[in-house]
Each structure stands twice: as C-alpha cells, then as structure tokens.
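K.L.:
Below are the sequence and a predicted model; questions follow.
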Amino acid sequence: MPSERLVEENTKRRKIFQAALFALTLGMLVYFCVSGNNLAVLIQSLPNISLFWMLCAAASVFLNWMMDSLIIHTLIFHTSGGRYGFGSAFRVTMVGQYFNSITPYALAGQPMQFLALTGQGISTGVAVSTLVKKFLAYQTSLTVYSLLVILVKYKFFQSRIQGFMALAFVGFLYQAALVVALVLFSYSPGFTTKLIRGAVWVLTRVHLVKKPRETGEKVKGQLEFFLENNRALQGKRSLGVKIYGFTVIQLTALFLVPFFIYKAFHNPGAPVVDMISAQSFVTMISGYTPLPGAAGAAEGSFLVIFQMFFAPGIIQQAMLLWRLLAYYSCIVVGAFFAVPERRRAGMKSARAANAAEPPVREAGQAANSGGIKHE
C-alpha cells in the first residue's frame, strides 16, 4: 500500500540520516583528538586538574543548555496557552546546539529547530515566533553584554593586548547588525514577506520544497499570527523580563567556563569579572568566522586573550579543555537528539498546545480574508 511504502521510505531516510550524523560526530571527535596531538596533551594535563572545578565547568555548560530550554519552554507555553513539556524543549535546544556546532555561522541551527518544533506538533506560526524571539533576546543580550564589557574593561584589555581590541569592535558591530536585522524581521511585514518568499524559492531550488506555491501560501497564512503575536507580547513586560533574565544567566554560565578551568589548574584567582569579560571578547571575535564552530578563530582568540591569566605551560591545555566542554560536548550530546522525531499525532504536548491555540486559526482566517494578500 502507498502509505506503508511511504513509512518504509521515511524509516530508511531516518536511518541514513542517523548514520550520517554518527559518522560526522565520530569524525569531528577523531579530528579533535588527532589534530595537534590534542589527546596526548589532555591526558598529560589530567594529574594537575581539580575534579571539583572541572565539574563546575561542566555544570556551567549544562546550565547554559537548561536556560536555553527554559526560554523555549516559556515562549511556547505562553504563546499557545497549553502544555508543552520541558523535555521537548530540551530536545529542541540540543538539536540547535548540534547543528549550530557543525555548520558555518551556525546557519543550520534554527532551521533544524524549526523542523523539530513542527515535528512535535507545534504550528509553524508559534515555531517561527518562538525562534525569532529567542534569537532576538540572545543577540540583544550578547550585544549589550559586550558593550558593557567594552566600556568597563576597554583600558584593561587594551593595555595588555595591543591592537587586538579592533577585532572585538568588529565583532561587536557584527552582533549589533544582527540585532537590527532581527528587529526588521520581527516588526516589518514587508521585509518578513520578502524573506519568506526568498526562503521558499531557495528551498525549491534545492528540491526540499516540492510545491512552492502551496508552501508559500501556508507560510503566509501563519505570518499574520506571527506578527500579531509579536505585537501582543510588546506589552508583556513580565515575560520579557523572564526571557532576557534567562538569557543573561545563559551567557554568564557559558562565559564562566574558562574561569572554572582556570581554578581547576590550582591558580590563585584572577578576578572572575575579568575572565567573564575575556570570554565575552572571545565570543565577539569568533562570532563572525565563517567556519563550523568558529574553528581557528575561537582557539586563536582564546590563546591570545587568556595568556594574561594562564601560565605559558598550561594555556594550551586550558584551551583544549574549554573547547572540549563548550563546543565538542554540544556535538556529542546533541547527536543523540539530532535525528528528527517521527511525527506523532497523538503526542500529548503537541495536542494540548495546539488545542489551546485559537489565535492560529484566527490568523489563518484573517490571512485568507485579506489580512495578507495572496498572489
């Protein structure tokens, strides 16, 4: 029967995709271990490392994931007014962590999170709205965080890293430009519509969308809900405080990882604020590198900036531990969540979320009645 054949084809594709992800994950781990004799360097550093502080560093990475999941959970729960499990939100987070880590500029993270959300039964309007709001909060928080660090710690770093601060300013401008683009996407219907048309055209060209007109109509039908949802949340100050609060905690947790590694090597204690600031500079500088995981730029900027804190004999080991915890852990753990879920109409969280989502239907009706013109 056609339905059975379709199920078999989907199962086969899932298995191929899963095997490809496993091979890619294993290959990146092997590369990390072999490149520059990294594994031997890490093994050499083990006797000198405090297990307690390394557990703190690992916990900090995990807290980063948990805050990201909490943001997704809060936004979807608030938007739909129904139930949405935290476990489902954590899965979406790890899908994003994985594909952000393996693609240049982290380009595949949000599209794959979108697929994960819709696979859980979340409507396209809620999924897009959630991801855009989350990314806007992240980029805005990172930009403000970076600006404060530049204003407060500029002289401190400029006196120790001659000429290197220019790269930090370029990174800051890059982050700020992303925020402007996201604001236009969120609050400009014309810009959003053109962007959606362009995305559908690209997906059609690469044969990921078979019915471009029908797909475009469906997406535009959700656009009105997306825009109305953005307007409705402008007055929700308590929700905004929560989202931005979670995001600041998320960023701070990630920026604390080098400090805990510093303590793991039994260092007496550089000011934690200085090390958080240093890591924010590393994030700014490596953010515009067009390689998966900002390869090269992340390691290089860490070695240059953190040489102020680590002794020459251990900074290489510290960099590898930081990279292993903050980057490769996202690949290893995320690989277990990266395979798409089977669409299940009976999923409790999806049923509850969509059952309590009358605005989506209203948005679709508004679109079909002239809210958005269909060409």
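P.N.:
Sure thing, it's come through.

K.L.:
hey, let's count contacts and neighbours off CA atoms from now on
P.N.:
Noted.

K.L.:
need the next SSE after the helix ranked longest in the chain, C-terminal direction.
P.N.:
Counting by DSSP state H, the longest helix found in the chain is helix 124-158. Toward the C-terminal end, the helix or strand that comes next after helix 124-158 (DSSP states H and E) is helix 165-187.

K.L.:
Give me the angle between that following helix and helix 124-158.
P.N.:
160 degrees (axes from the mean of the first three to the mean of the last three C-alpha atoms, to 10 degrees).

K.L.:
circling back to that earlier point, flag every buried residue along the longest helix of the chain.
P.N.:
124-143, 145-147, 149-150, 157 (16 or more other C-alpha atoms under 10 Å).

K.L.:
okay, pairing it with this:
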Amino acid sequence: MESKKKWIFNIIFLLLIFAATFYGVFHGKDMGRIIEIIKTVNPFWLIPGVICVIIFIWGESIIIHYLMHSLGIKVKKWTCFLFSSVGFFFSCITPSASGGQPAQVYYMKKEDIPIPISTMVLLIITIIYKMVLVLLGIALVIFGQGFIHRYLSDAIFWFYLGMGLNVVCVAIMVVFAFHPNFAKSIMIKGHILLERIHILKHRKSRAKKLVQSMDQYRGAAVYLQENKKVLIVVFLITMVQRFALFAATWFVYLAFGLKGTSAFTVILLQGSIAVAVDMLPLPGGMGISEKIFLDIFLPVFGSMLLLPGMVLSRGLGYYTELILSAIFTIVANFTIGRKKKSVVEKC
C-alpha cells in the first residue's frame, strides 16, 4: 500500500511539474509559430541526436556489465541494458533521480545478484557519473572564466549551487565506497538506533544479515580499490556516455541550419546545465533546465530560434530518454527473472 501511494505521489508530482513548466515556458507565446519553425528543421540531423540518447543509456549498460564481470558475476549484455533502462526511467520520473538505483537493485535481485554487490556497483557508477560533472565544473571555473562570464552570467547562481551539491555528494559516496569499515560502522550503529527508538523491532537475524551484507560489500570495495584499472575504464566510458547526451543539442543546432558556434561550445553549455540541475529535487531537472537553457543559449540560437531550439533539445535529452527507457523498462518487467520463475514452476 505504501509503495502504491509513493507511485501515485511521484506521478502526480511529475504531472504538476510538467504542467508548471509548460505554462512557464509557453505562456504568452505563439505556439503556432513555434510549431511552424520546428517543422522547418532538417530531420536528418535529429537522427544522430536520438543515437546520442541511445549511446547514453547503452553506455551505462556497458559499465554495469564490465563491473559485474570484474567481480565474477555472469550477466548478459542485454540484461544489463535493461538494468540501465530501468535506472534511467525511474530517475527521470522521481525527484533528484532518487528512484533509479532502488529500482535497479530490485531487478538485479531478480537475477540473483546479491544486494551488497549491486549496491556497490551502482555506487561506483554514481560516483564516477557525478565526478565527470564535478571535473567539468572545476575545469570551467579554473580555465573558463571568459566562457562563464559570456554565457553563464544569468545562470551563475544555479551553476555554483549545482557544483557545490555535486562535490558534497561525491565526497560522501567516496567515503562509503572506499572506506567500507567506516560505512559498516555507520550502518550497524544506525540499525541499533532505529531499534532503540522503536522504528524497527529487535531481531538478531536482521542484525546478522546486515553484518554479512556489509562484509560482502567490503569485499567488493577492496577488490575495486586494488584494481584501479577498472575504475579508469569506467571513468573513460562515463565520459563518452555523458558527453554523447550533451552532443544531442549540437545536432539540434545543425538541424536549424545554424553556423558560427562550435560543437565544443554547445556541448559545454549543455554540460553546464547538467552541472547546475543534476542534484536539484526535480524529475529530470524539469523546469529549471528549460529556464537555464533559455538564459544561456540565447547567443547561440538567437531570439527567434531559442524557444524551438529548447523544445527540440529537451525533447531529445529528456523526453526521448524517458520514452525509450520506459519501453525497455516494460520489457524488463516481463523478462527479467521470468526464466528462473518458469523453471521453478516446471519443477
């Protein structure tokens, strides 16, 4: 019942944010004119934009497959792609992308992947995923002050807020990932506290299971610490994955037949939006992403094409990702764990 209420809340929250965003962006605008302008784009250039989104989803599946195999867990690449799709779908529809990893852990458990291992793998992915944004932000602050003053002046607060939140988040996750004994101590003390204040009933079996889980978690953490090459490979794949999604806006730019702004600039601008909104408690950064786009992309698209450009860019970067991941989440729901279940039924 509680899970169903949470689902209803998330859906209502998503619809309210979407409605508020739609109203805020298009209120007082000539929708007919916007649609007419969008119809003039060259659809040829939107195809590689969609491919960029697929690479983004597919990239995480490669990382999951690579990390699982490095930890001795056999899992098919197609199953990993479904895990990735599930994560992105639930991240797109929940505040701060909070629903992605729990959903992935649930589906991985259906494939008999131990929860401590799946948690550790997803923690590593999240750390490096956010670290790419942190390094991008730091690089801009150190080497790109001219870029920041030219393009980001109207969104500077959001940029630095996002930077700060990402740095804090990465620091906390690094402690848990690479100091497993400390993480184990916190988890055990937290469990004892929850029992003392009567949120959880005292059960020796639960405490024993928690200790065993954290020991398994520690084993995975130690393995990754001793295999730095694994982390380097994951970092490089994540770089390609993240910048592929940023590049989708470049293909929107080309679809309008525009010239004069480099792909490097457009990709950095889209990356700056990701830095700003990644940690904010909004599904897919909805609302604030559109606002920042309209603030910083004006010199790139011009006043006439700015709003149509935003519509197509967000259409590719968020809504296409949402639709594709939703389709494969449905596939995951009907396929993951089903073979094992059918074997049990036959027996």
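P.N.:
Received, thanks. These numbers come from a predicted model, not from an experiment.

K.L.:
before we move on, back to that, quick check: which helices or strands does the longest helix of the first structure pack against?
P.N.:
Counting contacts by 3 or more C-alpha pairs under 8 Å, 6 or more residues apart in numbering; DSSP states H and E, helix 124-158 of the first structure packs against helix 51-80, helix 109-119, helix 165-187, helix 212-233, helix 237-255, helix 272-286.

K.L.:
packing partners for the next helix-or-strand element following the first one?
P.N.:
Along the chain past helix 51-80 of the first structure, the next helix or strand (assigned with DSSP H and E) turns out to be helix 86-102. Contacting helix 86-102 of the first structure under the criterion 3+ C-alpha pairs under 8 Å, 6+ apart are the following elements: helix 51-80, helix 109-119, helix 329-334.

K.L.:
contacting residues around the next helix or strand after the shortest one?
P.N.:
Proceeding N to C from helix 329-334 of the first structure, the next assigned helix or strand is helix 348-355, under DSSP H and E. Residues from elsewhere that reach helix 348-355 of the first structure, judged by C-alpha atoms under 8 Å, 6 or more residues apart in numbering: 77, 80-85, 120-123, 345.

K.L.:
Just the buried ones among those, please.
P.N.:
With burial judged by 16+ other C-alpha under 10 Å, the buried subset of the contacts of helix 348-355 of the first structure is 77, 80-84, 120-123.

K.L.:
Mind picking the two most distant members of these?
P.N.:
Pairwise distances across those (C-alpha to C-alpha) peak at 16.0 Å, for the pair G81 and Q120.

K.L.:
Which residue, other than its chain neighbours, is closest to I124 of the second structure?
P.N.:
A177 (7.1 Å; C-alpha to C-alpha, 6 or more residues apart in numbering).

K.L.:
from memory that neighbour sits against A221, does it?
P.N.:
Yes - A177 of the second structure lies in contact with A221 (C-alpha atoms under 8 Å); the separation is 6.1 Å.

K.L.:
Mutual contacts of these two, please.
P.N.:
Shared contacts of A177 of the second structure and A221, defined by C-alpha under 8 Å, 6+ apart, are found at M120.

K.L.:
Looking at the two, which one has more neighbours?
P.N.:
A177 (25 against 22; other C-alpha atoms under 10 Å).

K.L.:
Distance check, the more buried one against I8 of the second structure.
P.N.:
Using C-alpha to C-alpha, to the nearest Å, one gets 33 Å for the distance from A177 of the second structure to I8 of the second structure.

K.L.:
Can you add distance to L24 of the first structure and give the contacts of helix 348-355 of the first structure back as TSV?
P.N.:
Supplementary listing: those in TSV, determined by distance: C-alpha to C-alpha, whole Å:
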residue	distance to L24 of the first structure
F77	34
S80	36
G81	38
G82	37
R83	35
Y84	31
G85	29
Q120	25
G121	28
I122	29
S123	30
A345	31
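
K.L.:
just those residues now: which is nearest P2 of the first structure?
P.N.:
Nearest member of these to P2 of the first structure, counting by C-alpha to C-alpha, is A345, at 19.3 Å.

K.L.:
Just confirm E321 of the second structure contacts V53, I think it does.
P.N.:
Yes - between E321 of the second structure and V53 a contact is recorded at 6.2 Å, counting by C-alpha under 8 Å.

K.L.:
Which of the three states applies to K29 of the second structure?
P.N.:
coil (DSSP: H, G, I helix; E, B strand; the rest coil).

K.L.:
that older thread, who's in contact with the residue nearest to I124 of the second structure?
P.N.:
Shown in contact with A177 of the second structure (C-alpha under 8 Å, 6+ apart): 120, 123-124, 183, 221.

K.L.:
for V170 of the second structure, same thing?
P.N.:
127, 130-131.

K.L.:
ditto for C56 of the first structure
P.N.:
Shown in contact with C56 of the first structure (C-alpha under 8 Å, 6+ apart): F260.

K.L.:
That one corresponds to which position in the second structure?
P.N.:
The equivalent of C56 of the first structure in the second structure is P48 (alignment by TM-score structural alignment).

K.L.:
N181 of the second structure - how many residues pack around it?
P.N.:
So N181 of the second structure, with other C-alpha under 10 Å, has 17 neighbours.

K.L.:
Now it: closest residue in space, sequence neighbours ignored.
P.N.:
R218 (7.2 Å).

K.L.:
The alignment partner in the second structure of F169 of the first structure and L268 of the second structure: what is the separation?
P.N.:
By TM-score structural alignment, F169 of the first structure lines up with Y160 in the second structure. To L268 of the second structure, Y160 of the second structure is 15 Å away according to C-alpha to C-alpha.

K.L.:
is it true that G216 of the first structure touches R197?
P.N.:
Yes - at 6.8 Å, G216 of the first structure counts as touching R197 under the criterion of C-alpha under 8 Å.

K.L.:
quick one, which of the helices and strands packed on helix 86-102 of the first structure is nearest to K12 of the first structure?
P.N.:
Short answer: helix 109-119, nearest of those by C-alpha to C-alpha, at 17.5 Å.

K.L.:
Which part of the second structure matches the longest helix of the first structure?
P.N.:
Mapping helix 124-158 of the first structure onto the second structure (TM-score structural alignment) gives residues 115-149.

K.L.:
How far off centre is that stretch?
P.N.:
Distance, stretch centre to chain centre, for stretch 115-149 of the second structure: 11 Å (C-alpha atoms, centre = their mean, to the nearest Å).

K.L.:
likewise stretch 313-331 of the first structure?
P.N.:
The answer for stretch 313-331 of the first structure is 19 Å, by C-alpha atoms, centre = their mean.

K.L.:
Pull up the aligned stretch in the second structure for it.
P.N.:
Mapped onto the second structure using TM-score structural alignment, stretch 313-331 of the first structure covers residues 304-322.
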